[in-house]
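>>> Below is the sequence, then the predicted model.
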Amino acid sequence: MFDLDGVLVDSEPVWEEVRRAFVAEHGGTWQPDTQSRLMGMSTGEWAEYLHSLGVSMPPDEIARGVVDQMAARYRDGVPLMPGAVETVRRLSGAVTLGLASSSPRRLIDVVLDAAELNECFAATVSTEEVDRGKPAPDGYLEAARRIGADPRKCVAVEDSSNGLRSAHAAGMRVIAVPHPRYPPAPDALALAWRVLPGLDELTSDLLLV
């Protein structure tokens, strides 16, 4: 089970830039812990949170405006993580792959289309499609359900604190590939079964242990 943002796509800097500017442009105040709190939230959750920062728009309009800007940025080029495409294609020939992402479905589809990875995943889930975003386990549990797998026999690949907590709460073994700019909290990283420096280290032999 792959996460998307921060694992396959180096999108967290883009999300931060877009949402930070959106908050400032619409009367809100970005807080020191805002970015870390946003990582893993579903679309509805982060839109509500930005509204609570003083953005003078209803949450559904906030979500639509931010996602429109993200889609526009992706049209200029999707910032894939090093080794992302090669790793997914290599592993898809050996194990069944799923994806559980906090990104809205619209952006998941843009990324997978651009990277030509759609055929590699047996199921993809956006937290828009479940009740709760990360750190709740809902997205990972739904992805496991869609591929017909026992969550306890799945391995999740994550980078963020909320993502690590989500996959662990789902009962999965968790491999952490920390993002250098947004490292997970020590207590979240401690939940990881393995910690890898990059996707190139992720092999089918490791997943099948």
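Thanks, I have the structure now. Numbers count the residues shown, from 1 in each chain.
>>> can we go C-alpha only for contacts and neighbour counts from here?
OK.
>>> Against residue 155, how distant is residue 47?
According to CA to CA, to the nearest Å, residue 47 stands 30 Å off from residue 155.
>>> So which of these two has more stuff around it?
Counted by other CA atoms under 10 Å, residue 47 and residue 155 do not tie: residue 47 has more neighbours, with 25 against 22.
>>> State the helix or strand in which the more buried one lies.
helix 43-52 (DSSP states H and E).
>>> which strands and helices sit next to that helix?
helix 59-75 (3 or more CA pairs under 8 Å, 6 or more residues apart in numbering; DSSP states H and E).
>>> What residues sit buried inside the helix or strand harbouring residue 21?
Assigned by DSSP H and E, residue 21 belongs to helix 12-25. Within helix 12-25, the residues that count as buried by 16 or more other CA atoms under 10 Å are 12, 15, 16, 18, 19, 20, 22, 23.
>>> putting a second one here so we can go through both:
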Amino acid sequence: MLELDYSRYQALIFDMDGTLVDSMPSHLKAWQTALEEQGLPVDIDFVGKRGGMPTPKIADEYASHFGVTFDKAQLVKTKKATFDTLWQEVARIPASVAVAEQFQGKLPMAVGTGAERSNMQRILDNLSLTEMFTTLVSADEVKAHKPEPDTFLYAAKEMNTAPEQCLVFEDTPFGLQAAHNAGMDCVLVLDGQLAEFHACPEHQTA
């Protein structure tokens, strides 16, 4: 089990999909349906590694990486419509939720996700997670999304906490990059467990 010194931090920030809740299987099913509908190559690993990014941004990176063209608006529409039939399958990730429960009412905590606010809200509400957090940041609140730092910096500002005093929980390389770009340490949640601690390089060289 990963041992963490939480006393070093004044606030916690959790990504949602794949970190706080096990939603990636449903998201990936929706992506597969949307890609197959347009006869595109289905590379689920490519999509999965970009968890935390908004769907339109993933679509742009998909087009660039594979050198394909498609009806982006239709792809996004199909992906979202398919997920709308699956989102109630989403469950808590116990290891991450346990940390949130431990510090509820003791530290300010935020959710910082690339999901749209409506999607974030319905999932957190359905799993009785909303009340744990003092701040909720979705794709709707920032213009630049992960791996840019804006989501986490916005959360820190809303919690009146310096970025270097925040600890981020993420599940993807892009999420880790976003945390470090924000000047924050990061815990990677892999296979439902708190798996790896990654100190911000700025802190190691300070």
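Everything's here; your move. Just so it is clear, the model here is predicted, and its values are computed rather than measured.
>>> Got a TM-score for the pair?
TM-score for the superposed chains, counting by TM-score structural alignment, normalised by the length of structure 2: 0.77, backed by 185 aligned residues with a CA RMSD of 2.7 Å.
>>> so who does the equivalent of residue 120 of structure 2 over in structure 1 touch?
Counting by TM-score structural alignment, residue 120 of structure 2 corresponds to residue 108 in structure 1. By CA atoms under 8 Å, 6 or more residues apart in numbering, residue 108 of structure 1 lies in contact with 4, 101, 126.
>>> Which residue, neighbours along the chain excluded, lies closest to the last one?
Right, residue 126 of structure 1. residue 101 (5.1 Å; CA to CA, 6 or more residues apart in numbering).
>>> cool, the first one as well?
Beyond its immediate neighbours in the sequence, the residue positioned closest to residue 4 of structure 1 (CA to CA, 6+ apart) is residue 101, lying 5.5 Å away.
>>> Count the residues that sit near the one you found.
28.
>>> Ok, residue 190 of structure 2 next?
Neighbour count of residue 190 of structure 2, defined by other CA under 10 Å: 14.
>>> again with residue 155 of structure 2
26.
>>> same question, residue 37 of structure 1
Residues within reach of residue 37 of structure 1, counting by other CA under 10 Å, total 14.
>>> That one looks like it's in a helix, true?
Yes: looking at residue 37 of structure 1 with DSSP: H, G, I helix; E, B strand; the rest coil, it is inside a helix.
>>> one step back: might one say that the residue nearest to residue 4 of structure 1 is in contact with residue 127?
Yes: at 6.3 Å, residue 101 of structure 1 counts as touching residue 127 under the criterion of CA atoms under 8 Å.
>>> Check the contact lists of these two and give me the overlap.
With CA under 8 Å, 6+ apart, residue 101 of structure 1 and residue 127 have common neighbours residue 139.
>>> residue boundaries of the helices in structure 2?
24-37, 44-48, 55-66, 72-84, 94-103, 117-126, 150-158, 173-181, 201-205 (DSSP state H).
>>> Tell me which of those sits nearest to residue 192 of structure 2.
With CA to CA as the measure, helix 94-103 is the member of the helices of structure 2 nearest residue 192 of structure 2 (6.6 Å).
>>> other SSEs contacting the closest one?
Applying 3+ CA pairs under 8 Å, 6+ apart, we find helix 94-103 of structure 2 packed against strand 193-198.
>>> what sits against residue 56 of structure 2?
Neighbours of residue 56 of structure 2 in contact, by CA under 8 Å, 6+ apart: 72, 76.
>>> After alignment, which residue of structure 1 pairs with it?
Checking TM-score structural alignment: residue 56 of structure 2 goes with residue 44.
>>> now do residue 177 of structure 2
By TM-score structural alignment, residue 177 of structure 2 lines up with residue 165.
>>> which residue sits closest to its match, ignoring its sequence neighbours?
residue 135 (5.3 Å).
>>> and the aligned residue in structure 2 for the one you found, how far is that from residue 201 of structure 2?
Aligned counterpart of residue 135 of structure 1 in structure 2: residue 147 (TM-score structural alignment). Distance check for residue 147 of structure 2 against residue 201 of structure 2: by CA to CA, it reads 16 Å.
>>> what number of residues lie near the match of residue 135 of structure 1?
Residue 147 of structure 2 has 21 nearby residues by other CA under 10 Å.
>>> Equivalent analysis for the one 3 residues further on, please.
Using other CA under 10 Å, the number of residues around residue 150 of structure 2 comes to 21.
>>> rewinding a little: spit out the contact partners of the residue nearest to residue 165 of structure 1.
Per CA under 8 Å, 6+ apart, neighbours of residue 135 of structure 1: 40, 41, 161, 162, 163, 164, 165, 166, 167, 169.
>>> Closest one of these to residue 85 of structure 1?
Nearest to residue 85 of structure 1 among those, with distances taken as CA to CA, is residue 163, at 20.5 Å.
>>> My read is that the closest one contacts residue 41, right?
No: the pair residue 163 of structure 1 / residue 41 is not scored as a contact, 9.4 Å apart, by CA under 8 Å.
>>> shared neighbours of these two, anything?
Common contact partners of residue 163 of structure 1 and residue 41 (CA under 8 Å, 6+ apart): 134, 135.
>>> picking that back up, and the contacts of residue 135 of structure 1 as JSON lines, adding distance to residue 77 of structure 1 and neighbour count?
Below are these laid out as JSON lines (distance: CA to CA, whole Å; neighbours: other CA atoms under 10 Å):
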{"residue": "40", "distance to residue 77 of structure 1": "22", "neighbour count": "26"}
{"residue": "41", "distance to residue 77 of structure 1": "24", "neighbour count": "23"}
{"residue": "161", "distance to residue 77 of structure 1": "27", "neighbour count": "25"}
{"residue": "162", "distance to residue 77 of structure 1": "26", "neighbour count": "24"}
{"residue": "163", "distance to residue 77 of structure 1": "25", "neighbour count": "31"}
{"residue": "164", "distance to residue 77 of structure 1": "27", "neighbour count": "32"}
{"residue": "165", "distance to residue 77 of structure 1": "30", "neighbour count": "23"}
{"residue": "166", "distance to residue 77 of structure 1": "29", "neighbour count": "26"}
{"residue": "167", "distance to residue 77 of structure 1": "29", "neighbour count": "32"}
{"residue": "169", "distance to residue 77 of structure 1": "34", "neighbour count": "19"}
